[in-house]
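Peer 1: I'll drop the sequence and a predicted model, then ask my questions.
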Amino acid sequence: MTVYKDSERGTFYFITRINGKQVKRRGFKTKSEAKRAEAKALLDFEEMNDENPSFEKIAEEYLNWYEKRRKLSSYTKISSIVNIHLIPYFGKKKLNAIRPRHITIYQDSIIDKFAPSHVKKIHTVLSAIFNYAIKQEYTKDNPARTVGNVELEEDKHINFWILDEFKTFIKHVDDFMFYTLFMVLYYSGMRKGELLALTWADIDFDNNLINVDKTAYNRVITKPKTRSSIRQIKMPKHVMRLLSQLKAQSNPKMSYVVFGEFHDHISTTTLDRKYERWVKESKVNKIRLHDFRHSHASYLINKGTIASVIAKRLGHSNVATTLNVYSHLYPSTEEEAVLKMEDDFKPAEIIQLGAN
C-alpha cells in the first residue's frame, strides 16, 4: 500500500491502481486512516467485480474446481475446449452480460467448422460453466441451457476391420510383443489405456481371463472410465498362448506391465509410430487404434453374439449404449425378420374363411 503525507495540508493521501486506472484519495488525518481507506477501495472494487466477473475468470475457476474432482484425462479434454474454443470467444465478456442470443450466434459460428459431436461437447462444457457459476452465486441464469444444445444428426458410421483385414495386417507385425498386443486388442475390445495399464497380475492363465480395473493416461495409472469398465474378459486360447510365450521371454514380476518394461508401459508415440508403419506395409485401410474396439464389436455381431454379452465385454454401463453405437451393424432387416415369421404356421393350421 502506498500512502503519502501532504506537507502543505498536514494530511495523508494514498495512490493506487484499480482496474488499470490510477486512483488518488486525499484528506486523511492519519497514515492509518489513509491505509484503511485504500484497503476499503480495493475491497469495494473486488466485491463489485465479483458481482459480475468476466467469463474468463469463472471459466478458469471452474477448471480449477474440475481438476481437483475428475480424472486427468477428462480434465485435459475439458481444459482444451475451454481454452481453445470458449475463452477466446467469451473471455472478456461479463458473465451476466452473456444472453441467449450470444450463445445462438456462437453456435452458428461453429456448426459448419466441427463434427456434430464436437459442437455438442463444446455447448455442454459452456453450459456446465454457467451451472457452476449459479452454484457459486455469481449469476442466476444459464443462457446456454435456455438456448439448448444443437440438434444435429450424428454420423453413426464407424471404421473397423473384418477378420480378413486384421489377418492381413497382423502378418506384417514382426515384433512379438506388438504382435501379441494387437491380438489382445482385437480379441478383447479393450480401450488402449486399459490395455497399456495391464500388469501380469491381471492375466489369469488358468481361466483364460484378463482383469480390467485401471487405465493409463500420459503414463499415469488411474481408475477406469466408469464403474462398469471394471470387468473380466474371457479370451480365446490362442491369444492366451501368445501372452504365456511373451511372459516366458523375461519371466517378469507380477507387478510388471505386460506391454513395456518393468513398471513402464510402452509410450503411445512409439505404439502409434510402429502401428503406422505396419498399416502401410500391409496396405489395409487405416483405422484408429480405438477402432480395434469397434472391430471387436463387429466381429462379435458377425458371430451372432447377443448385445448383452458385447456390452459386458466392452464395459458399457448398459445394453442400450451398445445398441446405440452398433445397431446399424446388425445384419437383420425388417424384411428378413418377417420372412422368419412365415414358417410359424403351416397352411393347414390356419383357419380359413368359411371353414366349419
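Peer 2: In hand now; what should we look at? Just so you know, these numbers come straight off a predicted model, no measurement behind them.
Peer 1: For the rest of this, base every contact and every neighbour count on C-alpha atoms.
Peer 2: Will do.
Peer 1: Identify each buried residue in stretch 93-109, please.
Peer 2: Neighbour-count burial for stretch 93-109, counted by 16 or more other Cα atoms under 10 Å, picks out 94-96, 98, 100, 103-104, 107.
Peer 1: what's the span of that stretch, first residue to last?
Peer 2: The straight-line separation of the ends of stretch 93-109 (Cα to Cα, to the nearest Å) is 17 Å.
Peer 1: same deal with stretch 101-120?
Peer 2: Note: stretch 101-120 ends 17 Å apart using Cα to Cα.
Peer 1: contacting residues around it?
Peer 2: Contacts with stretch 101-120, where a contact means Cα atoms under 8 Å, 6 or more residues apart in numbering, come from 123, 143-144, 147, 149-150, 152-154.
Peer 1: residue contacts, residue 57?
Peer 2: residue 91.
Peer 1: so it is in which element?
Peer 2: Applying DSSP states H and E as the criterion places residue 57 in helix 55-67.
Peer 1: Following the chain onward from that helix, which element is next?
Peer 2: helix 72-81.
Peer 1: Show me how far that following helix is from its chain's centre.
Peer 2: 8 Å (Cα atoms, centre = their mean, to the nearest Å).
Peer 1: Please apply the same query to stretch 193-204.
Peer 2: Using Cα atoms, centre = their mean, the offset of stretch 193-204 from its chain centre is 21 Å.
Peer 1: next up, a second structure to put side by side with the first:
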Amino acid sequence: MAKTYHLKSYPHIFYVHKNGHKRFGFRYTYIDSSHKRHEISRRNFGSVQEANLELDQVRRQVMKGNANSLKFINLTISEWVHSFIEANRSRWKVSTYHTYLYTFRNFIIPTIGNVKVQQINKNIYQRLCINKLIDKGLKHSSIVNVHHRMITLMNSAVDNDIVSRNKLSGTKIPTITGKLKKRLMTADELAKFNRQLKHEPILYQTIFHVLEDTGMREGELLGLTWQDIILTKLRIHINHTRDNNGLRTPKTPHSRRSIGISKQLAQLLIKYQTWQVKLFKHLEQPWNEKTFVFTTHKGVPMSNTTISRNLSKILKQAGLGYLSGHFTAHTFRHMFASYLLNNGMPLTEVSHALGHANPQITLAIYTQRNPASNKNLGSKIEQIYHNKK
C-alpha cells in the first residue's frame, strides 16, 4: 500500500505518489447527534485545491445536519437514473417505463450522466444538457418533456435524502424559433385531400377517413380489432392502444369509450373488411374478429411510421405538399375537435368523444389553439366527405 503524506497547512488532507504523480485525498471525522463518531474519506483528487473544495462541501453538509447525504456525495446522474428506473419500473405502465428509459438514455446520460447529483445546478444543466439539445435540433416540446422527466428524477433525489432541494426547479427552457408549427387544414384543403384519397388504396382511404371522422388517437386506431367495430350499430369501441411497445390499455380510463360513426364510414369499413379478408386468404393467414383492423399488404400490424410516410405522400399528390411537417396523423384529432366545438356541440360531449378525463382538458387544449373565430373547418366534415358544398 502506498505511503501517505500529510500537509501541515491542511491537517485533514493527505497525498500519495501514484505513477509518478501526487494524488490527494482527505479524511474528515465528525460526531453525529447520537454522539457516534464517523469518518468520511475521499481520495484521487488531482490537486490540494480540489480535495479541499470537496472537504468544504462535506463540512457544510455536516453543519446543516445533512450528514446522511454524504454517502451519496460521489453518486452520478447516470447511477441515480439506473436506481430510479429500477425502483419505479414495477409501478409504471410499460409505455411510461419505455418513455423514461428512452429519455434518459438518449438525452440525459449522454449530456450530464457523469455529473454528480449533488453538484448539478441550473448553470451546468443549461450549458451541458438544454443547450446541447437545442443545438441538436430538438423541438421545444420535446425539450420540455425531457426537462419534466429530469425534474422528476431530481425530486426523487430529494425524497431519498440524496440532495436537500431540487436546484433545477424554476429552470426556464428557451423558446425555439424557426420550427415548423402544426396547423389545421382549411375546408378547401381537406376537400382536396379527400378527393385524392379516392385514388388511393382502400387501406389508406379507410385509415384516414377513420381518423378524420372519429377523432381517435393514432395509437387507438392501431389497436383496433374487428371485434371492436359493431357495423350494424354504427359504433366503434376503443378498448386498446398500440405502438412500438405493443398492445395495452388506453391512455386513461376515460379513453375507453364508444364512438358513433356515419353510415358512409361504415360502408367504407365493410368494403375494406372484404378486401382484407381476401388478402389474408391469399397470404394463407387466419382471419377472425381478433385480427387487427389495420394491417399492411403483408398482413402484419400497421405501424405509425407507415401511416406518417403515406400521409406525406398523399399530401404531395393532392397538391398540399406545403403542409408536410405542419400536418400529422394526430392533427386529424384536432380538426375533429375543432369542427365539433365550432359547430356548437356541447363541450361535455366533445370531451367524451375525445376520451378526455374532463371538459377542462378539452378546453385547455382546443380553445387556445382553436378559438371560436377559427374558420379552418367552415364546412361540415360530413359534407366535405361527400364533396358537397
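Peer 2: Nice, I can see it. Model, not experiment: these values are computed from the prediction.
Peer 1: Now the two most distant members of the contacts of stretch 101-120 of structure 1.
Peer 2: Between any two of the contacts of stretch 101-120 of structure 1, the greatest separation by Cα to Cα is 24.2 Å, found for 143 and 154.
Peer 1: neighbour-wise, which of these two wins?
Peer 2: Neighbour totals were compared for residue 143 of structure 1 and residue 154, and residue 143 leads with 20 against 9 (other Cα atoms under 10 Å).
Peer 1: So which bits of the biggest strand by length in structure 2 are buried?
Peer 2: Using DSSP state E to define each element, structure 2 has its longest strand at strand 21-31. For strand 21-31 of structure 2, a neighbour-count test (16+ other Cα under 10 Å) marks 23-26 as buried.
Peer 1: And for stretch 255-270 of structure 2?
Peer 2: For stretch 255-270 of structure 2, by 16+ other Cα under 10 Å, it's 255-256, 258-259, 261, 265-266, 268-269.
Peer 1: That one maps to which residues in structure 1?
Peer 2: Using TM-score structural alignment, stretch 255-270 of structure 2 corresponds to residues 229-244 of structure 1.
Peer 1: Name the SS class of the equivalent of residue 328 of structure 2 over in structure 1, please.
Peer 2: Superposed on structure 1 with TM-score structural alignment, residue 328 of structure 2 falls opposite residue 288. Going by DSSP: H, G, I helix; E, B strand; the rest coil, the secondary structure assigned to residue 288 of structure 1 is coil.
Peer 1: Next, count neighbours for residue 288 of structure 1.
Peer 2: Burial of residue 288 of structure 1 is recorded as 13 neighbouring residues (other Cα under 10 Å).
Peer 1: Likewise for residue 54 of structure 2?
Peer 2: 15.
Peer 1: for residue 281 of structure 2, same thing?
Peer 2: Other residues near residue 281 of structure 2 come to 11 when the count uses other Cα under 10 Å.
Peer 1: ok, now the one 10 residues further on?
Peer 2: A count of neighbours around residue 291 of structure 2, defined by other Cα under 10 Å, yields 16.
Peer 1: In contact with the residue mapped onto it from structure 1, which residues?
Peer 2: Matched to structure 1 by TM-score structural alignment, residue 291 of structure 2 sits across from residue 256. Applying Cα under 8 Å, 6+ apart to residue 256 of structure 1 gives the contacts 199-200, 262-264.
Peer 1: Looking at the alignment, what corresponds to residue 190 of structure 1 in structure 2?
Peer 2: In structure 2, residue 190 of structure 1 lands on residue 216 (TM-score structural alignment).
Peer 1: Does its match touch residue 333 like I think?
Peer 2: Yes. Using Cα atoms under 8 Å, residue 216 of structure 2 is in contact with residue 333, at 6.3 Å.
Peer 1: Tell me where the stretch 51-200 of structure 2 has helices.
Peer 2: Assigned by DSSP state H, counting those that start in this stretch, the stretch 51-200 of structure 2 shows helices spanning 77-88, 94-103, 109-112, 122-125, 131-136, 140-159, 187-197.
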